[in-house]
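Asks: quick one: sequence and predicted model below, then my questions.
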Amino acid sequence: MTEIPTDIDATLAMLRDGGYVPDRALATVLFLSLKMGRPLFLEGEAGVGKTEIAKVLADRLGRRLIRLQCYEGLDIAGAVYEWNYAAQMIEIRAAEATGDIDREHLVDDVFSERFLIRRPLLQALDPDPAGPPILLIDELDRADEAFEAFLLEILADNQVTIPELGTIRADHPPIVIVTTNRTREIHDALKRRCLYHWIDYPNYARELEIVTTRVPAAGERLSKEIVAFVQRLRKEDLFKNPGVAETLDWATALTDLDRKSLDPQTVAETLGVLLKYQDDIGRIDAERAGVLLTEIAADAAE
């Protein structure tokens, strides 16, 4: 089992070894989360690298990654546990067929752990030889507000209460990462149980480092032009700004097309990799792309 980092610098090094380029503020709050055993609540726009942190942690620490992808209508059966009703019915029918109809014994039997289907939140409490798993509760803002109440017990006490079985508690708490894209506010009761960090779009220098780290085949010139263009594009009046994930996708796509530099036509033809709404793509045609590239070149020449 790989031990957690012993200080902020070791946390920075661990993330960088996993291909993640953080700022020191993020490394600090992550270190504190690991050291204090507190969940880490990450908020920010889609595509800025919130989910990737959990993946890198699991990889570098050698832990199992358990991901709960939130969605509207998610409930306790999808997130925590449910009973295997089909197997329970078979057990009941078999008991009836053999004449074993001791109801109290039968109830205890069919509501035992062998009929329990463990969903991600309950799985995260199970012991693991590799060490406590990384529990990623992803895009919590997509779930209904009522679902947050299910999380309070596990985040505060690392336990789940099942009426038929009692309380199941983790011997060693999981490392919990909660992410949200802030499409709605999360209740304060949940936030109070976590350490908080807002992940913003990176500045030019850090985004360039991310691109050169993750897509080295893009080359120096193309990488600089890509990052400069994306940074400039985020100042446009777009419905949805491109995140770092889209920057990396665009760098990969342009590399696959053997492009060495940007030109208006290339930008216009590949915007579907970078932007995901037609209205946004319509604003950045070849003519507008040319204007932006000219402005970027002028800024670079100063």
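Replies: Ah, there it is.

Asks: going forward, measure contacts and count neighbours with C-alpha atoms only.
Replies: Fine.

Asks: ok, and the closest non-adjacent residue to Cys265?
Replies: Wrong residue type there; residue 265 is Gln, not Cys. When the adjacent residues along the chain are set aside, Gln265 lies closest to Ala286, with 5.5 Å between them (C-alpha to C-alpha, 6 or more residues apart in numbering).

Asks: which residues touch that neighbour?
Replies: Pro264, Gln265, Val267, Ala268 (C-alpha atoms under 8 Å, 6 or more residues apart in numbering).

Asks: from what I can see Ala228 touches Ile296, true?
Replies: Yes. Using C-alpha atoms under 8 Å, Ala228 is in contact with Ile296, at 6.8 Å.

Asks: those two: which is more packed in?
Replies: Ala228 (22 against 16; other C-alpha atoms under 10 Å).

Asks: which helix or which strand is home to that one?
Replies: Assigned by DSSP states H and E, Ala228 belongs to helix 220-233.

Asks: for the helix or strand following that helix, which residues meet the burial criterion?
Replies: Downstream of helix 220-233, the next assigned helix or strand under DSSP H and E is helix 244-256. By neighbour count with 16 or more other C-alpha atoms under 10 Å, helix 244-256 contains the buried residues Val244, Ala245, Glu246, Thr247, Leu248, Asp249, Trp250, Ala251, Thr252, Ala253, Leu254, Thr255.

Asks: this is the other structure I want to compare:
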Amino acid sequence: MTAATALPGSVDATLELLTNQGYLAERQLATVTYLALRMGRPLFLEGEAGVGKTEIAKVLAAALDRKLIRLQCYEGLDIASAVYEWNSAAQMIAIRLAEAAGDTDRDQLSSDIFAERYLIKRPLLQALQPDVAGSPVLLIDELDRADEAFEAYLLEILSDFQVTIPEFGTIKAPTPPIVIVTSNRTREIHDALKRRCLYHWVDYPSAERELAIVKSRVPNISAKLSQQVVRFVQALREQDFYKSPGVAETLDWATALTELDARALTAQVVGDTLGALLKYQDDITRMQGDTLQKVLKEAVSE
């Protein structure tokens, strides 16, 4: 087994670590990431969908050679799916075997069937387990999709890095996992949870940074087309759309255009590929006629 990879020792080292993995972060994000790593605090990332919040957890896991444990949140997420549940089928077999053997000590039987071997560990409990490669990266993704009751349950985990199981006891991480919590802000997250984290708003990148991201992730794209793509997307975000495209959509669109061997943006090319960039029919419909010509003109102007 390999030993744990050392955490970066400075903001510059953190910035370099992220860059080496293809994540071109702003210095503010690198700073708060460095502080979260050094202080052992969860990092709460909020922002629009597709701006790279989830990706930073993946990048950290790869760069630090740690296991990535992802909990994808959704409405109705409960403890049995996120934390633990008991293997009731195995417990029932154990009870039947004990009865068949004439074991009538109920207290002992109760203790036996709630042993760790019957415990099914879900993502949050898995993240508290020791690992020779170092504590894992725990990604709690899109927390705003989960119910407020589940959010409240997380307070013990994010403050003390432990889980209390009534029948078993308290399980505490020997070393805290690296925790990244993300939210698309479809609802407000309670202050009690935010106070346990370091916070950063991940915004859309500047045109210069987005161009660097496109060139890094879509190396086959021409210099002219990459510039036009970024100008187009940046202008698009100034329009009144239901959902503006994030960086993920920019990369999808740039990749789609290279697959079509496009050399420059035209009204025909844009119209044929808008589905890679916009995800709502109302937005695609709005992006027709004069609006398309206006945004395209901004994109192709030298």
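Replies: Received the coordinates, thanks. Just so it is clear, the model here is predicted, and its values are computed rather than measured.

Asks: just give the TM-score of the two.
Replies: TM-score for the superposed chains, counting by TM-score structural alignment, normalised by the length of the first structure: 0.97, backed by 299 aligned residues with a C-alpha RMSD of 1.0 Å.

Asks: quick revisit: how about the contacts of Ala286 of the first structure in JSON lines, adding distance to Glu145 of the first structure, neighbour count and secondary structure?
Replies: Output for the contacts of Ala286 of the first structure, formatted as JSON lines (distance: C-alpha to C-alpha, whole Å; neighbours: other C-alpha atoms under 10 Å; DSSP: H, G, I helix; E, B strand; the rest coil):
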{"residue": "Pro264", "distance to Glu145 of the first structure": "45", "neighbour count": "18", "secondary structure": "helix"}
{"residue": "Gln265", "distance to Glu145 of the first structure": "45", "neighbour count": "13", "secondary structure": "helix"}
{"residue": "Val267", "distance to Glu145 of the first structure": "41", "neighbour count": "23", "secondary structure": "helix"}
{"residue": "Ala268", "distance to Glu145 of the first structure": "40", "neighbour count": "18", "secondary structure": "helix"}
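
Asks: from the residues you listed, pick the one nearest Gly44 of the first structure.
Replies: Comparing the contacts of Ala286 of the first structure against Gly44 of the first structure with C-alpha to C-alpha places Val267 closest, at 26.6 Å.

Asks: now the closest one. Nearest residue, chain neighbours left out?
Replies: Per C-alpha to C-alpha, 6+ apart, closest to Val267 of the first structure is Ala289, 6.6 Å.

Asks: what residue in the second structure is paired with that neighbour?
Replies: Residue pairing (TM-score structural alignment): Ala289 of the first structure is matched to Leu292 of the second structure.

Asks: its match and Val269 touch, don't they?
Replies: No. Checked against C-alpha under 8 Å, the pair Leu292 of the second structure and Val269 is beyond contact range at 11.5 Å.

Asks: between those two, which is the more surrounded one?
Replies: More neighbours surround Leu292 than the other of Leu292 of the second structure and Val269, with 17 against 14 (other C-alpha under 10 Å).

Asks: could you check how far that one is from Asp261 of the second structure?
Replies: For Leu292 of the second structure, the distance to Asp261 of the second structure equals 21 Å [C-alpha to C-alpha, to the nearest Å].

Asks: over to Ala235 of the second structure?
Replies: In terms of C-alpha to C-alpha, Ala235 of the second structure sits 23 Å off from Asp261 of the second structure.

Asks: which one of those two is surrounded by more residues?
Replies: A direct count of neighbours by other C-alpha under 10 Å for Ala235 of the second structure and Asp261 places Ala235 higher, at 17 against 11.

Asks: burial of Val176 of the first structure, as a residue count?
Replies: Count around Val176 of the first structure with other C-alpha under 10 Å applied: 25.

Asks: and Ile140 of the second structure, which of the three is it?
Replies: strand (DSSP: H, G, I helix; E, B strand; the rest coil).

Asks: residue in the first structure matching it?
Replies: With TM-score structural alignment as the criterion, Ile140 of the second structure pairs with Ile137.

Asks: over to Leu37 of the second structure?
Replies: By TM-score structural alignment, Leu37 of the second structure lines up with Leu34.

Asks: ditto for Ile79 of the second structure
Replies: Under TM-score structural alignment, Ile79 of the second structure pairs with Ile76 in the first structure.

Asks: again, but for Lys58 of the second structure
Replies: In the first structure, Lys58 of the second structure lands on Lys55 (TM-score structural alignment).
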